[in-house]
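Undergrad: next one to model:
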Amino acid sequence: MVSRRRLKSFLTGLALYMMAAGMVGYFGVNAYTGKYGLNARQELDQEIIALTAELARLKKERSEGEQRVSLLRSDRLDPDMLDERARFQLDYANPHDLVRMTAPN
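TA: Below you'll find the predicted structure:
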């Protein structure tokens, strides 16, 4: 009788420790590999770096575009820019221009 009670208390304690170890293991694995874990943080940092570089490139591209558009405004029209845009839209080339033909990809 005493040995059964002792065995039951030992097995109950062992089961509780096993459940606690399982929970700690589960949360430990998720802390490393989960959606918000350490690996995900590293991937997010790399994505932040890539997107920051792309943002800088797009800002530069936009400022260049704004500068080109400002040259076409009516209050300060640049004749060279007007000539370039007219030739591009009309597919016109001056006989003295050097034209290089490339094959489409």
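
Undergrad: from here on, just use CA atoms for contacts and neighbour counts.
TA: Fine.

Undergrad: give me the packing partners of the longest helix seen in the chain, helices and strands only.
TA: Scanning the chain for the longest helix, with DSSP state H as the assignment, gives helix 38-71. The elements that helix 38-71 packs onto, with contact taken as 3 or more CA pairs under 8 Å, 6 or more residues apart in numbering; DSSP states H and E, are helix 2-33.

Undergrad: before we compare anything, build this one as well:
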Amino acid sequence: MRRVVWPLFAFVIIGNFAGYAIAGDNGLMAWGGYYRALEEREAELAALEAQRDALRHRSELLDPRAADPDMAEELVRRDLGLIREDEIIITLD
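TA: Take a look at the predicted model:
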């Protein structure tokens, strides 16, 4: 009986580790989920980088040393309420 117990115990331990290596949280079957999550995060990163670039461009247009006159006029008129109801503002974004 003792000859069977230790090899059986070792087999159970090795089987446990093999099971977690295949179907565990970080196992082989979880890799597909990691790739999907990576693709989602990369798409989110691309959208945030595009938003950052747009904000950087807009802030460059409002640089006090060389402000874009059209952008400055648009912001001042909008913030101070100097836009008439019959005017149409077309943004170039």
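
Undergrad: quick revisit: which part of structure 2 matches the helix or strand following the longest helix of structure 1?
TA: Going down the chain from helix 38-71 of structure 1, the next helix or strand is helix 79-90, by DSSP states H and E. Aligned using TM-score structural alignment, helix 79-90 of structure 1 spans residues 69-80 in structure 2.

Undergrad: now the matching stretch on structure 1. Mean distance?
TA: In the superposition with structure 1, the average deviation recorded for stretch 69-80 of structure 2 is 1.8 Å (mean CA distance after the TM-score superposition for structure 1).

Undergrad: count the neighbours of the corresponding residue of structure 1 for Gly24 of structure 2 for me.
TA: Per TM-score structural alignment, the equivalent position to Gly24 of structure 2 in structure 1 is Gly34. Counted with other CA atoms under 10 Å, residues neighbouring Gly34 of structure 1 total 14.

Undergrad: so the closest residue to Gly34 of structure 1 other than its chain neighbours versus Ala93 of structure 1, what's the distance?
TA: If you skip the residues right next to it in sequence, Gly34 of structure 1 has Ala40 as its closest partner in space, 7.2 Å away by CA to CA, 6 or more residues apart in numbering. According to CA to CA, to the nearest Å, Ala40 of structure 1 and Ala93 of structure 1 sit 55 Å apart.

Undergrad: have a look at the two and say which one is more surrounded.
TA: Ala40 (15 against 12).

Undergrad: now that one: how far from Met23 of structure 1?
TA: Taking CA to CA, one finds Ala40 of structure 1 at 21 Å from Met23 of structure 1.

Undergrad: quick one: the counterpart of Thr12 of structure 1 in structure 2 from Phe9 of structure 2, how far?
TA: When structure 2 is aligned by TM-score structural alignment, the residue opposite Thr12 of structure 1 is Arg2. Counting by CA to CA, the separation of Arg2 of structure 2 from Phe9 of structure 2 is 11 Å.
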